[in-house]
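Q: no FASTA, just this:
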């Protein structure tokens, strides 16, 4: 019987999870170099996930990190749909609530770090809670 490769040993090729982790580290480094302070990563709720939570002085920064190999289907920034934004907003509301805060009581913003190929684009305040 012929063996079937599980794909686990594809030298030099990163899995989706490995690629995501690599790009999140890349985004975190960019943001920290720009003066933001790291708070948390990969915060998961049933309603959605927050890739990175950073602090920019007194402002909570919820960051969505998106990666696309190329711009064939619009690039990484274009992949942050309204549906994805809503999931991030719900997760951020839960995270703030767990700290006794809300969008009404805490200064916060939603950034996107879009990586298309090797081009990195940081979009501060990419969308709002309204």
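A: Cool, got the structure. Nothing here was measured: the structure is a model prediction, and the numbers come from that model.

Q: CA only for contacts and neighbour counts going forward, please
A: OK.

Q: quick one, longest helix in the protein?
A: Determined from DSSP state H, the single longest helix within the chain is helix 16-33.

Q: which positions within the next helix or strand after that one qualify as buried?
A: If you walk from helix 16-33 toward the C-terminus, the next helix or strand you reach (DSSP states H and E) is strand 37-45. Taking 16 or more other C-alpha atoms under 10 Å as the neighbour-count basis, strand 37-45 is seen to contain the buried residues 37-38, 41.

Q: ok, so of those, who is nearest residue 10?
A: Minimum distance to residue 10 across these is 27.1 Å, recorded for residue 41 (C-alpha to C-alpha).

Q: buried residues in stretch 80-100?
A: Along stretch 80-100, the positions that meet the burial threshold by neighbour count (16+ other C-alpha under 10 Å) are 80, 85, 87-92, 94-96.

Q: okay, now the one to match up with it:
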């Protein structure tokens, strides 16, 4: 039976936070299996109105990869990857710029998306899913 006003995660007996953490764990394992190294998890900019990056990774060639992880129960409404709209992309780019200001030199960078849909199973890794412009 469905519960009005409750997300799919809440109906299943888990919190949205727990479901998100599990998706990030799975994404992190997938990226590590492909040779990427974790630099930061849930990197946030200080203050209000900033952004958050789920995973900051480094490719073996030194490229810094800012990863947004999205999980959805189904592909309805465009699916997990399509749920990252322009405003969310701008917040991720803002947080990435903040992260990069701490570094001594500017490395090559890109923005990836890890999308997971329960009905499809598996992990979809979208490299260079969007850019900073």
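A: Happy to help now that I have it. Computed from a predicted structure; not experimentally measured.

Q: thinking again about what came up before, mean deviation (superposed) between the longest helix of the first structure and the second structure, please.
A: Compared with the second structure after the fit, helix 16-33 of the first structure shows a mean deviation of 0.3 Å (mean C-alpha distance after the TM-score superposition for the first structure).

Q: got the buried residues for that helix?
A: Within helix 16-33 of the first structure, the residues that qualify as buried by neighbour count (16+ other C-alpha under 10 Å) are 20, 23-24, 27-28, 30-31.

Q: hey, where'd the helices end up in the first structure?
A: Under the criterion DSSP H, the first structure contains helices at 16-33, 75-78, 82-97.

Q: for those, which one sits closest to residue 55 of the first structure?
A: Put simply, out of these the one that sits nearest residue 55 of the first structure is helix 16-33, at 9.6 Å, with distance taken as C-alpha to C-alpha.

Q: tell me which strands and helices the closest one is in contact with?
A: Contacts defined by 3 or more C-alpha pairs under 8 Å, 6 or more residues apart in numbering; DSSP states H and E place helix 16-33 of the first structure against strand 37-45, strand 48-56, strand 59-68.

Q: and the second one against the second structure, how far off on average?
A: Relative to the matching residues in the second structure, strand 48-56 of the first structure has an average distance of 0.3 Å after the fit, by mean C-alpha distance after the TM-score superposition for the first structure.

Q: contacts only, for residue 27 of the second structure.
A: 69, 114, 123 (C-alpha atoms under 8 Å, 6 or more residues apart in numbering).

Q: preserved in the first structure, out of those residues?
A: Here is what carries over to the first structure from these, by both residues aligned by TM-score structural alignment, their matches' C-alpha atoms under 8 Å: 69, 114.

Q: who are the contact partners of residue 53 of the first structure?
A: Contacts for residue 53 of the first structure (C-alpha under 8 Å, 6+ apart) come out as 38-41, 60-63.

Q: same question for residue 42 of the first structure.
A: For residue 42 of the first structure, the residues meeting the contact criterion (C-alpha under 8 Å, 6+ apart) are 49-52.

Q: try 6 Å this time
A: The contact partners of residue 42 of the first structure, taken as C-alpha atoms under 6 Å, 6 or more residues apart in numbering, are 50-51.

Q: quick check: angle from the longest helix of the first structure to strand 37-45?
A: 150 degrees (axes from the mean of the first three to the mean of the last three C-alpha atoms, to 10 degrees).

Q: re the thing from before, reformat the contacts of residue 27 of the second structure as TSV; add neighbour count and distance to residue 76 of the second structure.
A: Written out in TSV, the entries for the contacts of residue 27 of the second structure read as follows (neighbours: other C-alpha atoms under 10 Å; distance: C-alpha to C-alpha, whole Å):
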residue	neighbour count	distance to residue 76 of the second structure
69	25	17
114	24	17
123	16	17
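
Q: which one among the contacts of residue 27 of the second structure gets closest to residue 75 of the second structure?
A: Distances from the contacts of residue 27 of the second structure to residue 75 of the second structure were compared by C-alpha to C-alpha; the smallest belongs to residue 123, at 13.3 Å.
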